[in-house]
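>>> output the structure for:
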Amino acid sequence: MAKDFTILGIESSCDETAAAIVSADKSIHANKIASQIETHAKHGGVVPEVAARAHLDMIDDVIAAALADADMTFDDIDGIAATAGPGLIGGVIVGTVAAKAIAAARSIPYYAVNHLEGHALSGRLCSDIGFPYLLLLVSGGHTQLLAVTAPGTYHRMGTTMDDAAGEAFDKCAKIMGLGYPGGPAIETAAASGDAKSIRLPRPLRGADNCHFSFSGLKTALATKLAHLGGVQTAPIHDLAASLQAAIADCLADRTKRAMQIFATQTSTSHTSTTNTLVIAGGVAANKAIFARLQTEADAAGFQIIVPPAKLCTDNAAMIAWAALERHDQPDQLDFEPRPRWPLDPAATPPPGRGVRQ
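Predicted coordinates for the structure are as follows:
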């Protein structure tokens, strides 16, 4: 692939309308994001219908802004990629239709990108990482551990049995009256709290598998809050710090188990002396969680890679890069958007429990 092969990426799977322009040499020429946080904050979470209308209103302006930032026109674009799932289907359709229209009008390749694969490969956009590597994908809607062996080839080692870590942050922040989005709000409140002051459970800690569970932790926090008199009298900062520590411990414990399995499984085929753990998704920006994971990675002999914050949260640069990873395999314009699209279709749910993909 020529180093100057350039793709315009579009991301619209949730509440960010984003467009980015990335070249095969990893140059990010533009990375524009129009946030809907203020719109959804008053509802305490994302309202799908509102999000879809906002994407429709903003998509053209965001694409135009990306081209302007890059000092490019459509003549400089060699291909176009858009998130085709998983996500809120209304927003996914907006981005997909825009990408297909541009591809058809300009006679350039179209790439339907799995949003999760964008996160999964984002570490390779910012660092020189070879395959295979272990991925902790931890975001508002997903918490998974995957072995990444090539673009399009993933083995899911563990997943959440109920809520994702970011979802737990959002729900608990709402319970505590800290607002939306919950992750940054809880991290801010936790900075002045005592993480050891309030006992909270660590679901599945020490289990032989790599799965997660956060729903019970949310219930435990709600119970503690009620016993402490509610948001008016409870030590909210201590609760936030205790919750953050509990989530960090759960993520670290399950990732520790995954590193043990990954190191054993790749020892005969992986020639590198150092295994790699990539952490991607919006929750990866939490400093306390990163520090906890860093400790476990160091102990296991793994190098740890976390993309810059702008590439951890939902963005279009990772979508463009995922398309560049398979630039010679474009999709047909009749590709249908998917509200659900697992990276590892062969993975089975944890025994006895449902699981979101």
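>>> alpha carbons only for contacts and neighbour counts from here, please
Noted.
>>> what's the separation between the residue most central in space within the chain and residue 119?
In the chain, the centroid-proximal residue (CA atoms, centre = their mean) is residue 281; its distance is 2.7 Å. Residue 281 is 6 Å from residue 119, where distance means CA to CA, to the nearest Å.
>>> can you pull the contacts of residue 330?
Going by CA atoms under 8 Å, 6 or more residues apart in numbering, residue 330 touches 109-112.
>>> please repeat the previous calculation with a cut-off of 10 Å.
79-81, 108-113, 323-324 (CA atoms under 10 Å, 6 or more residues apart in numbering).
>>> residues contacting the residue nearest to residue 314 when sequence neighbours are not counted?
Once flanking residues are discounted, residue 314 sits nearest to residue 16: 6.8 Å by CA to CA, 6 or more residues apart in numbering. Contacts here follow CA under 10 Å, 6+ apart; on that basis residue 16 touches 32-37, 51, 54-55, 58, 91, 313-316.
>>> structure for this one too, so we can compare:
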Amino acid sequence: MILAFDTSCDDTSVSFYKDCNLYSNIISSQNDIHAKFGGVIPELAARKHAETIAYLTEEALNRVSKGLGDVEYVAVTVGPGLLPSLLVGVAFAKALAYANRLPIIPVNHIEGHIFAPFFDREINYPFLSLVVSGGHTHLFLVESFGRYKLLGKTLDDAVGEAFDKVARILGLEYPGGPAIDKLSKTGNPYRFKIPKGLEHEKSYNFSFSGVKTFVKNLVSKLGNLSKTDISDIAASFQKSAVDILVEKSLRACKDLNVKNLSISGGVSANSLLRDTFKERCEKEGINLILPPKELTTDNALMIAFASSLSLDRATFDYASIEADPSLRLTVD
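Prediction:
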């Protein structure tokens, strides 16, 4: 039985996990706090984490009618992420583990995302994992738990970051991903030909900085935008971003002869991305694994599940557990 914490960015999350039949997953969003700034303010995020984490812990246990006496392991995200935010979760988890003499399991946030789609299903290795969020755009070959090969990554902006920046250019609300997804449903995705970064490069790397700049210049060129203009630009940008993710991921599946593809991270909640991947994977005979939408954004349940696959990492050496905002996933 695992009590897990994730405070990697601006969502405070606590989860109690035994198996897919007995769990709780509490997430406290800070979108309202950071929306006025158009992005996350690390100090404000950390302060809110500190204010809510104890209450959320109590709530996570209450929802499954459990107490601290039922907990066997504590798990916590140690990185990557925002340092002030990570420090709150790591300090709280260490204090709780020490006070109750419980072993603690450090978890890499990206590793949590990789295995989130398998929370309630069997894991069939090998599989390709596309992790797409506000801070990450990575394509991995996963041979087994702990054995990863990084095939490609963004060379500049993460795709979720590009969504946020384009939304800001268009005057849309924060976070930009859901806003663009919603607006795109009324737009024409073929009106503007938005470039696809590194489209013709043989590597599996991605680039979204140039796409953002193209949209910025397009908006400047058009001048006073109508509602139709904004919807069409949003739809065109979204199609471009999704297309390049789909094309490179499926090419990697074909090149490596891998029939299982998982997608995770906040951007995996995007409706066009999910629909396009489903359609293309069905045509290509690829088994697509998507997480439920509640496990796409940052959450402690994916941290708990990842830690359940790595109980050998548990330790009573609390001093060795430190927050690392630049933590990398060990890859071959």
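>>> and the residue nearest to the centre of structure 1, what pairs with it in structure 2?
Taking TM-score structural alignment for the superposition, residue 281 of structure 1 sits opposite residue 265 in structure 2.
>>> double-check that match against residue 158; I have them as touching.
No: using CA atoms under 10 Å, residue 265 of structure 2 is not in contact with residue 158, being 11.3 Å away.
>>> which stretches of the stretch 1-150 of structure 2 form strands?
For the stretch 1-150 of structure 2, the strands defined by DSSP state E, counting those that start in this stretch occupy 2-6, 12-19, 22-28, 73-79, 104-108, 127-132, 137-144, 147-153.
>>> which position in structure 1 pairs with residue 323 of structure 2?
Using TM-score structural alignment, residue 323 of structure 2 pairs with residue 337 in structure 1.
>>> please report how far that match lies from residue 55 of structure 1.
Taking CA to CA, one finds residue 337 of structure 1 at 15 Å from residue 55 of structure 1.
>>> out of those two, which sits in the more crowded spot?
Taking other CA atoms under 10 Å, residue 337 of structure 1 and residue 55 do not tie; residue 55 has more neighbours (28 against 24).
>>> now that one, nearest residue through space, not along the chain?
residue 17 (5.8 Å).
>>> got the contact list for the one you found?
Per CA under 10 Å, 6+ apart, neighbours of residue 17 of structure 1: 10-11, 32-36, 51-52, 54-63, 91, 94-95, 314-316.
>>> narrow these to just the buried residues.
Using 16 or more other CA atoms under 10 Å as the burial test, those include 10-11, 32-34, 36, 51-52, 54-56, 59, 62-63, 91, 94-95, 314-316 as buried.
>>> out of these, list just those in helices.
Residues of these located in helices (DSSP state H): 51-52, 54-56, 59, 62-63, 91, 94-95.
>>> which of those sit farthest apart?
Greatest spatial distance in those: 51 and 63, 17.4 Å, computed using CA to CA.
>>> roughly how far does residue 254 of structure 1 sit from residue 263 of structure 1?
Here residue 254 of structure 1 is placed at a distance of 14 Å from residue 263 of structure 1 (CA to CA).
>>> look at the two and report which has more neighbours.
A count of neighbours by other CA under 10 Å puts residue 254 above the other of residue 254 of structure 1 and residue 263, at 24 against 19.
>>> could you find the counterpart of that one in structure 2?
Per TM-score structural alignment, residue 254 of structure 1 is aligned with residue 248.
>>> confirm its match sits in a strand?
No: per DSSP: H, G, I helix; E, B strand; the rest coil, residue 248 of structure 2 lies outside any strand segment and is helix.
>>> that one reaches residue 202, doesn't it?
Yes: between residue 248 of structure 2 and residue 202 there is a contact under CA under 10 Å: 9.0 Å.
>>> just give the nearest non-adjacent residue to the aligned partner of residue 277 of structure 2 in structure 1, would you?
Applying TM-score structural alignment, one finds that residue 277 of structure 2 aligns to residue 293 in structure 1. Once flanking residues are discounted, residue 293 of structure 1 sits nearest to residue 252: 5.2 Å by CA to CA, 6+ apart.
>>> the one you found: how many residues sit nearby?
22.
>>> measure it to residue 242 of structure 1 for me?
15 Å.
>>> mind listing what residue 310 of structure 2 touches?
105-107, 145-146, 304.
>>> can you lay out those residues as CSV showing distance to residue 315 of structure 2 and neighbour count?
Output for these, formatted as CSV (distance: CA to CA, whole Å; neighbours: other CA atoms under 10 Å):
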residue, distance to residue 315 of structure 2, neighbour count
105, 7, 30
106, 9, 26
107, 12, 24
145, 19, 15
146, 17, 14
304, 15, 35
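>>> residue 136 of structure 2 contacts residue 111, correct?
No: Residue 136 of structure 2 lies out of contact with residue 111 (CA under 10 Å); the separation is 11.8 Å.
>>> now for residue 83 of structure 1: what does it line up with in structure 2?
Residue 83 of structure 1 maps onto residue 77 in structure 2, by TM-score structural alignment.
>>> ranges for the strands of the stretch 151-300 of structure 2?
Using DSSP E, counting those that start in this stretch, strands in the stretch 151-300 of structure 2 cover 260-264, 287-289.
>>> so which of the ones you listed is nearest residue 329 of structure 2?
strand 260-264 (15.6 Å).
>>> quick one: the closest one to chain centroid distance?
13 Å (CA atoms, centre = their mean, to the nearest Å).
>>> what's the answer for stretch 210-219 of structure 2, then?
Centroid separation for stretch 210-219 of structure 2 versus its chain: 25 Å, with CA atoms, centre = their mean.
>>> average gap between it and structure 1?
Its aligned residues in structure 1 lie a mean 0.6 Å from stretch 210-219 of structure 2 after superposition (mean CA distance after the TM-score superposition for structure 1).
>>> ok, now which ones touch residue 346 of structure 1?
154-156.
>>> mind checking what secondary structure it has?
Going by three-state DSSP: residue 346 of structure 1 is coil.
>>> hang on, the earlier thing: quick check, the match of residue 323 of structure 2 in contact with residue 99.
No: assessed by CA under 10 Å, residue 337 of structure 1 is found out of contact with residue 99, at 11.9 Å.
>>> quick one: the spatially closest residue to residue 300 of structure 1 that is not a sequence neighbour and residue 324 of structure 1, what's the gap?
Spatial nearest neighbour of residue 300 of structure 1, excluding adjacent residues (CA to CA, 6+ apart): residue 259 at 7.1 Å. Distance check for residue 259 of structure 1 against residue 324 of structure 1: by CA to CA, it reads 28 Å.
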